[in-house]
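S.K.: fold the following for me, if possible:
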Amino acid sequence: MQPIAPSSLPAWARSPARRLIAVLPVLPVLALSACGGGRDPDSLTQPRNHLLGVDRGATGGDDELKGGVNAYLWRGAIDTLSFMPFASADANGGVILTDWYQPPSSSGERFKIAAYILDRRLRSDALRVSVFRQEKQGSEWVDTPVATNTTSDITTRILARARQLRADNGNRN
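M.R.: The predicted structure is shown next:
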């Protein structure tokens, strides 16, 4: 490619300052279009659930995320487990993994929780919770069994919070 001679450019393009001024109005449009990524164009017209902070699914109900999990269960799990540090949370896949949490009252044990939202419906079988516990023995953390009611108590709290969110949002599905 041969360079373009400055004399062949229009008058506005000969000055670097004028070129910058000519390009400035286009930059925000380019920046915003780059943010669109691989979004589904239909998702831009979907209503937004302002209480849950998630988009409603394109295929239907008020309590679905686009990825196919129940938004109330998702938000209920986030709210219930918020006292623990999150290692990861995938709203599309419906998976929440916490990092190890050591209760302030106990220096010799720690807990980790995995919560899975399995369905679009707000049902108890759409939620699976796994709780892991370790005790410190010497300088090592050793896996130990969790009390029998711990997992069911956390599951019950998540379900109760999800139902409360649905009721607060005015949906009686």
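S.K.: going by C-alpha atoms from here, please, whenever you check contacts or count neighbours.
M.R.: Will do.
S.K.: how near is the residue nearest the centre of the chain to Thr98?
M.R.: The centroid of the chain falls nearest to Ala91 when counting by C-alpha atoms, centre = their mean (4.3 Å). Remark: distance between Ala91 and Thr98 (C-alpha to C-alpha, to the nearest Å) = 14 Å.
S.K.: got it, and Arg161?
M.R.: Going from Arg161 to Thr98 by C-alpha to C-alpha gives 18 Å.
S.K.: so for the longest helix anywhere in the chain, what gets flagged as buried?
M.R.: Secondary structure assigned by DSSP state H gives helix 150-168 as the longest helix of the chain. The neighbour-count check on helix 150-168 (16 or more other C-alpha atoms under 10 Å) flags Thr151, Ile154, Thr155, Arg157, Ile158, Leu159, Ala160, Arg161, Ala162, Arg163, Leu165, Arg166 as buried.
S.K.: the protein: strands as residue ranges?
M.R.: In the chain, the strands defined using DSSP state E lie at 48-49, 54-55, 86-90, 95-98, 109-117, 127-137, 140-144.
S.K.: second chain to compare with the first, below:
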Amino acid sequence: MTFQRAIGVAIVLAAGLGLAGCGGNNRTTTSAAALSGDEFNASRSNDVGTYTQSSIWDVFGPGKTEQTVQVNRYLWAASLDVLGFLPIESVDPFTGVIVTGYGTPPGGGRSYRATVHIKDPALSARSLKLAMQTSGGRPANPATVRAVEDAILSRARQLRIADDNL
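M.R.: Sure, this is the predicted structure:
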């Protein structure tokens, strides 16, 4: 009797696995950004973006969710350099995001926090997205944000020229 019961359980499990393999479940993946380097690559899986079909059999195959993107290393280093007076709360090299805490610039009286997103390998203004907030929770003056963006871009160009001279 126990042998027949074991066969019955095995059949039920096989049928369950077969049905699970037939059903699809959408999961998402997207590209990620790298820590530094013009052509430096990094990969990450299970983010948000493109839809892919999955099944139970994906467990046994190679990972299909890895994708590669690039971030400009000069913009990354310049952002950390220019915003060095702000405490860093989080850095995500896979998405190219730097989040700082509140801090007061040298010679300034108002406290700011910043979020930097570097989204392209090119050393250009379109690769850099900066959001700044005052300690009161309001967005910083657009002129201030523009001045910090210009300082980051200028510093990135200086770093690139210094690399070429080596």
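S.K.: turn the strands of structure 1 into CSV, columns for distance to Arg19 of structure 1 and mean neighbour count.
M.R.: Output for these, formatted as CSV (distance: least, C-alpha to C-alpha, whole Å; neighbours: other C-alpha atoms under 10 Å):
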stretch, distance to Arg19 of structure 1, mean neighbour count
strand 48-49, 41, 16
strand 54-55, 41, 20
strand 86-90, 44, 14
strand 95-98, 49, 20
strand 109-117, 53, 21
strand 127-137, 57, 16
strand 140-144, 63, 12
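S.K.: now those strands as CSV including distance to Ala13 of structure 1?
M.R.: Converted to CSV, those look like this (distance: least, C-alpha to C-alpha, whole Å):
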stretch, distance to Ala13 of structure 1
strand 48-49, 44
strand 54-55, 44
strand 86-90, 48
strand 95-98, 53
strand 109-117, 57
strand 127-137, 62
strand 140-144, 68
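S.K.: out of those, nearest to Ala34 of structure 1?
M.R.: strand 54-55 (20.5 Å; C-alpha to C-alpha).
S.K.: what about that closest one, distance to the chain center?
M.R.: 10 Å (C-alpha atoms, centre = their mean, to the nearest Å).
S.K.: ok, Gly96 of structure 2 to Thr144 of structure 2 distance?
M.R.: Going from Gly96 of structure 2 to Thr144 of structure 2 by C-alpha to C-alpha gives 22 Å.
S.K.: cool, and Leu17 of structure 2?
M.R.: 59 Å.
S.K.: helices or strands up against the longest helix of structure 1?
M.R.: helix 71-80, strand 127-137 (3 or more C-alpha pairs under 8 Å, 6 or more residues apart in numbering; DSSP states H and E).
S.K.: can you tell me what sits against the last one?
M.R.: In this case it means strand 127-137 of structure 1. If you take C-alpha atoms under 8 Å, 6 or more residues apart in numbering as the criterion, strand 127-137 of structure 1 is touched by 73, 108-119, 141-146, 150-151, 154-155.
S.K.: looking at structure 2, name the residue matched to Asp99 of structure 1.
M.R.: When structure 2 is aligned by TM-score structural alignment, Asp99 of structure 1 is paired with Gly101.
S.K.: wait, its match touches Thr115, no?
M.R.: No: Gly101 of structure 2 is beyond contact range of Thr115, at 9.1 Å (criterion: C-alpha atoms under 8 Å).
S.K.: which residue lines up with Lys66 of structure 1 in structure 2?
M.R.: Under the alignment (TM-score structural alignment), Lys66 of structure 1 pairs with Asn41 in structure 2.
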